[in-house]
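Chemist: Fold the following, please.
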Amino acid sequence: MIKNKKILVVGAGNAGRPVANLLNFLDNSILVNDLNSYDDLPKKAQKNIDILKNRGIKFLLGSHSKIAIEDFDCVFISPNIPKTSPFIKKLMAAYSNGDISLITDRDVGLILNGLIHIPMIGISGTDGKTTSTNMINYIMKEKQETLIFSSLQSSLVIEGLVEMIINDEGRNKDLAIFELPHGTIRLVNGLDLSAGLLINLTPDHMDEFNSYEEYIERNIAIKDLIDKKGIIIANGDDPIISTRLNTIKSRYIVYGLKNPQKIEFDDKSYYNPNLEYDVFAEDIKLNGLYGSSFKMKTSGFPTLVCDKCGLINCDCENIQYKNILPFEREIVLKIPGLVNVENAIATISMGLIFGLDLDYLINRIGNFNGVSGRFEKIDIVNDVNIFMDASHNPESMEKLLNGLKISNRLIISVDNPDTLTPRDKFKIGEVLSKYTDLIISSSKNETTEVVDIDASIEIFKGVNCGPCGENDVEFFITDSVFKSIFKALSIAKPGDTILHIGPGVVNAYDNVKNDIKNGIEFFKALSGKIVLIGGCGTVGSLMARVLNDNGFEVTVSDSCKSSYLEAIFKDEGIGLDLGGHSEDIIKSATAFFLAPSLKENKKVFSKINKYLKSLNISNIYGVEDILDNFSTNKIVIGVTGTNGKTSTVHILKNIFKTAGLKVPEHNLNLQGNTELIPSLQARLNGDVSVVEIGTFGVKGEIERSVKGSFIDLGVITNITKDHLKNVNFNDYINCKKELAIYVDDLILNGDDINLINFKKYNENGDNTFYGIKQINEDIDNEDVEDKEFVYENSIIDHPICPICKNEIKNINPILNNLGKFKCLCGHTNPKLDVFASNIQFIDFNEEINTNNLNKNSNNLSNSNYNTNSNTTSNSNTNSSTNSNNNQNTDSNNFLNYKNSGKHIKYSLNIGKNHGEIILSNSGIYNVYNSLAAAATAYNFGISFEDIVKGISSFEGVPGRFELINNSPKIILDFAHNPAGVVSVIQTVFSIYEKELNDKNNKLIILNSISSESGMESDIQMAKTLSKGDILIPISQSSIVATDKADLNNLVVNEKNLNAKNTKNNKSNEKSLKIIKLKGKYDFKKEGTLGASKEQIKEAIEIAIDLANENDIILILGEAGIKFSKEIIKNYLK
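Modeler: Next comes the predicted model:
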């Protein structure tokens, strides 16, 4: 024995800890040292370290640098620590020099052997150790006092044996039974086992070994632990064990099913030789989940029982052992699977060699209900059985599933097969696909608690290459067992079986089992009656609808007495409890969901929680539970950008609906989006989902929306300065760039200089560019000064090249920052995949044929020329110009178009497809919006004919250039940034050019904009709005900006400028009247809501009083959109 020494134990893992514990028990002073910090060690190790610290063992973790070797008498080096480590080399050098003694594995084994005085049974092999250990203990414990150590008891054998010694647990015991995993079998070298069981030796944990042979030698070492009087029971079906029986020095018994296996590893195959079985099974009948029956046969085999005294391990001279005579008996098992037939044969044989009666053993094994975590039944829900099993490698899974007959569908849930050891996940996928058509893979490594989606993807690849193939196996990925079980139950039908497998059942048994139970409880709670409190709000209503769409019974309970969503709730079958919370409805609920506003309000939540608990209700959930446990099974398209998001979304939806597809709507009265709305909307029932994302330009916002909404296809309309209150423009661009980074396929505006460069962030995906084809796109020969003049007149900054960071001089602007660019560094517009050409303004009354597809070149100015933006055709230019009298051939600036129409007509070009589009919601910005929608729909697979019909039948979006009155014309628009304001003003002057050129008519502008871009942008918008005749600033920011912009001086300068460039134009007589509200209002800005209803009312009354029947009143900003219709309706009665 080693006593009274100062001992250094290197390694705080499964070997080092029990050795330190044992040596500490022998009155040695112990320091355990490990390179890993405490936090880097598994939680189970941390727990055991805390126990050892309380016993006086010291730990130095995270570094070897503070260790002074000369302070120690002895050192123990854990077996798995690399011998190449500099610190280990230093220790071995000290040992060679005689400066320190080395404690070996065998020293530890001999110490243990000297302290244990009862017979021991050891079980070794790759798979089935825990089941066999517990099965043997089950038959033994009725006849003897046993000690058991297995992973099921959360006890490694070495830890269990040491604790047995320290606590003197073996004093009143007759037998110790333990499994011998490969990691600690070396530490019991020196033990004398009375009996051993060698189950199988398939490849596993191969990252810890240099070769398969090394792995075999480690595990087969149990044969050398058998006492000279002992017996080892060996599986003859295993090709490795059966070929090495001649190396066993003790007596041995060969068992099996007479079903020789083949092992293939590293391009080598291993086969069984012909051999005689001592005991085996035949006539096996598998009864699915209800066990099996078979005949057990033997030709006889020896026992451990002395024929003279009837004892085990006796001291009789010339000892003779009793033998088991040949027999054939029927065995019936409750536990299912072929692998348990194998385990039962070995267990009965073990009982027989210890002298137990055969009839007792047959009866006892027949009553065995299984082992926790080994085909353990967890629950039955809606006639769906739920089991879990510790199978964690291809071979153990094959054994478990082979012959497992299930009447209905088998749904397999699998946790991450990796532990600290990576496993062959591809092969696991191949194996599983042979036995099921539905697999749910949790990516969470239950040992390290790290989510690794690549592990699930590798399983999926194996499934696709399996015998069934990708088309026959449904495959889902989650990030926890909880979600997997909930998903499985959501899919399962009565009679199905859910089986969860994986190493987590061994290494994190309690966590995995709790996850399974919690998943079941969550499903049960939702399967009853759900009450959603606060369901009339924006997020709450969508929560209710998602739950309802997933087949659960939902009632919305809200304190509000009515809701504009009532009709939708009723139409979708959602119950309503409005104007209070009915106690009867509350009491009938099995689950409660709270809208985020209620759950985040501590005072309100506390009150609700207290009330629900008084009714013994504990199942209270939130939006995160919906997002975590419900996904979408359709393509989701995410649309972002500065302007045009909402219109693009609505046009795209109209195209899909025209094509006969169902598109889920959130049906909410709101401007913009929170992150939760697209995530919930994407989960509503439908064929394809289109969501608006990235409203606020906040870092991480789009990334979270992409992941939360499962976006497959991304659309970016444009990028201009907006929401810049706390960030600069580059930061804003980077926010939008997140879509390019996290989505594979992109639809990009090819006329936006800021978007063109996004393709480099999406090199592995598909990039589709859309834009407007100009009549003359060769901008190299254009007059730079003229172009700069036109551009500056739009009140937009010069674009900065994203490549060289210099101002771009060669520009042909089309709309705001959109147009044709060519930087001196060579950066220019890409080739357009989808484009508009031959753009015209037409009168309301012009005959329209929305089915006019594949027009000839006379109506398509660009139908015959190359789509490369640097190539044009003179003949096409002439023909398009001659055939369209209303079109101004200077398409570089659409503000100067000579027209008096109200619609826009253009030719849509996608590849070889050409068709005529009529836009009822006029404006060049809507040409771009419709192009974005067309490119997206075409990418999705919608026919060109349906795209044309869908765009041409689109009637517009409320609040987006919405005409709500004809005389005077009153237009609402949600413009809220400089580019949006310029677009609206350009559209007004384009559509109503005839009216506005009449000096008797006025453009009256009401500005309620409350931008998120700071005062500089507010001033820029005020300057743009000076093009009107009367300007009424309403919001506080617009009032301040109007004052700072010095608009009257600006108008005078603009008048002089226009006089030099135009003739007989109303702008030469330009004057601007600014009217401020007289009322005193104390309104605080709320996001982009910049004015109250009362402010809007006063402004509208002023405007209508000033307007004649041909005037145009333009109301801008969110407040105008929100309040104007009701005010005007009442005012004009």
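
Chemist: switch to C-alpha atoms for all contacts and neighbour counts from now on
Modeler: OK.

Chemist: what sits against residue 731?
Modeler: Contacts for residue 731 (C-alpha atoms under 8 Å, 6 or more residues apart in numbering) come out as residue 699.

Chemist: can you give me the helices in the stretch 701-850 of the chain?
Modeler: Using DSSP state H, counting those that start in this stretch, the helices of the stretch 701-850 of the chain run over 701-709, 729-742, 753-756, 784-793.

Chemist: just checking, what packs against the last one?
Modeler: So that's helix 784-793. Contact analysis of helix 784-793 by 3 or more C-alpha pairs under 8 Å, 6 or more residues apart in numbering; DSSP states H and E lists strand 810-815 as its packing neighbours.

Chemist: Now do the contacts for the closest residue to residue 1015 other than its chain neighbours.
Modeler: Once flanking residues are discounted, residue 1015 sits nearest to residue 1041: 6.6 Å by C-alpha to C-alpha, 6 or more residues apart in numbering. Counting by C-alpha under 8 Å, 6+ apart, residue 1041 touches 1015, 1018, 1019, 1022.

Chemist: could you measure the third one against residue 815, distance?
Modeler: In this case it means residue 1019. 20 Å (C-alpha to C-alpha, to the nearest Å).

Chemist: Would you map the strands across the stretch 801-950 of the chain?
Modeler: Ranges of strands in the stretch 801-950 of the chain, per DSSP state E, counting those that start in this stretch, are 810-815, 818-822, 834-842, 903-910, 913-919.

Chemist: Now show me the structure for the sequence below, then we'll compare the two:
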Amino acid sequence: MKELTRSYIANEIDGTLIGEDKVINGIFNFLNAANEGDVVIRHWINETGVDIAKEKGVSCIITQNPKGKSIARGKELEVPIIITEKIELANAFAIKWAINKFANESIRVVITGTNGKSTTAHMIYHILKEAGYSTYTNTDSKSEFNTLIDPMVAKQIAEFEEQIEAMVLEVSEVQGWLDDIMRDHAYFMTSAIDPDVVVITNVALDHIGLVNSIEETFEETSGAVKALKEDGHIVLNFDDPFVRKMKEFTSSQNILFFGKNADIAINDNGISYKGKTLIKKEDLPFKSKHFIQNIMAAIGVTISLNINHETIKNAVSSYKPLERRFTIINDNPCVIDDFAHNPDGITKTIENAALIGGGNFFVVSAIRGSRGDIINQVNAEAIAEGLQNIPYKLIITSSNDVVDNLNVVTGSEKKVFINALENKGIKYIFYERLYDALENVLSISNKKDTILLIGAQGMDPANKLLKKILASNKNNNI
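Modeler: Reported below is the predicted structural model:
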């Protein structure tokens, strides 16, 4: 591996080094976690940040936006600063360097697409662990590390307690900062990871404002396939015409499709591989259509990696889902919690949840705060579509009692959400507080009913609040 110096980094990320060139002995890190010799990557830096970097003894700072007198402060304190026009280049380089230094011989998998990335990645991780590999993944229940727009993944790879033998990395299909899209994000990050397998889950409309059409989403997502090496493996969703088309973007002959009548398919018996049943239906951890798609994608990846079929079967059968992925958090009534946060995911989740139980069907949805009017309009329209021909009771909330300042629902977001529902003839009850919304739905439901909780950050605290309400109701009934 080439010696890591400040000038080498600057050259690799199209940056300009301000300060002395020296060899770097640390890792890529955040400012607040940095140790002596580390390289700090920050989208912006000011004089205070430079002071902290000096105090911590960092080797240099990489930034896209040096604010105020930060450059002059860096010169004064002899803290080198590398300025790049694209901070994503710095994070891509950091990941590439960390993999080459700490996990060069590892098997690597990239998962991208609009929906199902986290469940698919987590299931692949589970299968590889079952197969005996020391495995790293950036997927967690809240999907905090899958954007790759900060040095978290590079840091975690460097600090992993074991020798990494396999790596499962979720890559955001579309990424941006504020209202500016980071063009070719999936391409840059996949190129940096240099995976053995790439899997594309689907292409649907999300990240509105960064991209404004399904065609733009397709173009960004397909970057992961374009970045794959010639002898790499690709696992594609045959049921999605946009994903199916991505076959045209690679010269690789190692392609597996999952979906209806594909290499990996679902039928009355279960999931089959090339016509032979691999996992019986009764052994599947999920029964809903979109989660079965995730299972098939994970199976496709691990078959591509030549994992023993019996190991795959055992791992899938024993799989426990991530939090907030169609998770049942209460039995009577049945309360299902799901992270559904974009139109395609919302509609499919409602349709699947409505099939559960024989009582009334309730939906409690959190409006997406500080994400813009357009995404909230199309999310509300997706709720309306999912509720077509289904007897329902809908409760919506701004969750203003639990969200932080980055997720506050604005007046215009609330207005467009409600207007979209009313324009579709959807009846609803609105609560500002998530606690009140949950308390109400529990008070008007009975043990045979089904309650679906959907939404992103605004619904994250629901499980904890629900337990609090149920405990309070139990105490009051004594």
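
Chemist: on that earlier part again, so which strand or helix has the residue nearest to residue 1015 of the first structure?
Modeler: Taking DSSP states H and E as the definition, one finds residue 1041 of the first structure inside helix 1036-1045.

Chemist: Return the set of buried residues in that helix.
Modeler: 1036, 1037, 1038, 1039, 1041, 1042, 1045 (16 or more other C-alpha atoms under 10 Å).

Chemist: Likewise for stretch 420-435 of the second structure?
Modeler: 420, 421, 426, 430, 431, 432, 433, 434, 435.

Chemist: Could you do stretch 609-623 of the first structure as well?
Modeler: 609, 612, 617, 619, 620, 621, 622, 623.

Chemist: can you check stretch 461-472 of the second structure too?
Modeler: Those would be 462, 463, 465, 466, 469, for stretch 461-472 of the second structure by 16+ other C-alpha under 10 Å.

Chemist: Same question for stretch 357-373 of the second structure.
Modeler: In stretch 357-373 of the second structure, counting by 16+ other C-alpha under 10 Å, buried: 360-369, 371-373.

Chemist: Pick the one among those closest to residue 453 of the second structure.
Modeler: Within these, the smallest distance to residue 453 of the second structure is 4.9 Å, found for residue 364 (C-alpha to C-alpha).

Chemist: So the aligned partner of that closest one in the first structure: helix, strand or coil?
Modeler: Under the alignment (TM-score structural alignment), residue 364 of the second structure pairs with residue 1005 of the first structure. Of the three states, residue 1005 of the first structure takes strand under DSSP: H, G, I helix; E, B strand; the rest coil.

Chemist: Residue 1005 of the first structure and residue 1113 touch, don't they?
Modeler: Yes - in this structure residue 1005 of the first structure lies within contact range of residue 1113 using C-alpha atoms under 8 Å: 5.9 Å.

Chemist: just to revisit the earlier point, mark which of the buried residues of stretch 420-435 of the second structure are part of strands, please.
Modeler: With strands taken from DSSP state E, the overlap with those comprises 430, 431.

Chemist: Now do the counterpart of residue 294 of the second structure in the first structure against residue 718 of the first structure, distance only.
Modeler: Aligning on TM-score structural alignment places residue 294 of the second structure opposite residue 929 in the first structure. Distance of residue 929 of the first structure to residue 718 of the first structure, computed by C-alpha to C-alpha: 10 Å.

Chemist: for residue 764 of the first structure, same thing?
Modeler: In terms of C-alpha to C-alpha, residue 764 of the first structure sits 22 Å off from residue 718 of the first structure.

Chemist: Over to residue 1032 of the first structure?
Modeler: From residue 1032 of the first structure to residue 718 of the first structure the distance is 29 Å (C-alpha to C-alpha).

Chemist: hmm, back to that, mind telling me what the residue nearest to residue 1015 of the first structure corresponds to in the second structure?
Modeler: Per TM-score structural alignment, residue 1041 of the first structure is aligned with residue 417.

Chemist: go on, residue 1061 of the first structure?
Modeler: Aligned partner of residue 1061 of the first structure by TM-score structural alignment: none.

Chemist: Burial check on residue 1061 of the first structure, number of neighbours?
Modeler: Using other C-alpha atoms under 10 Å, residue 1061 of the first structure has 7 neighbouring residues.

Chemist: Over to residue 477 of the second structure?
Modeler: For residue 477 of the second structure, using other C-alpha under 10 Å, the count is 7.

Chemist: what helix or strand is the residue sitting nearest the centre point of the second structure on?
Modeler: Nearest to the geometric centre of the second structure sits residue 143, at 4.4 Å (C-alpha atoms, centre = their mean). Counting by DSSP H and E, there is no helix or strand that carries residue 143 of the second structure.

Chemist: What's the match for it in the first structure?
Modeler: Per TM-score structural alignment, residue 143 of the second structure is aligned with residue 671.

Chemist: Would you mind measuring from that match to residue 957 of the first structure?
Modeler: Distance from residue 671 of the first structure to residue 957 of the first structure, by C-alpha to C-alpha: 12 Å.

Chemist: same question, residue 458 of the first structure
Modeler: Relative to residue 957 of the first structure, residue 458 of the first structure is positioned 45 Å away (C-alpha to C-alpha).

Chemist: Switch the strands of the stretch 801-950 of the first structure over to TSV; also include distance to residue 784 of the first structure.
Modeler: Below are the strands of the stretch 801-950 of the first structure laid out as TSV (distance: least, C-alpha to C-alpha, whole Å):
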stretch	distance to residue 784 of the first structure
strand 810-815	6
strand 818-822	11
strand 834-842	24
strand 903-910	28
strand 913-919	32
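
Chemist: Looking at those strands, which is nearest to residue 86 of the first structure?
Modeler: strand 818-822 (60.1 Å).

Chemist: tell me the angle that closest one makes with strand 810-815.
Modeler: 170 degrees (axes from the mean of the first three to the mean of the last three C-alpha atoms, to 10 degrees).

Chemist: And the helices in the stretch 351-500 of the first structure?
Modeler: Counting by DSSP H, counting those that start in this stretch, the helices of the stretch 351-500 of the first structure are 358-366, 394-401, 425-432, 453-464, 481-491.
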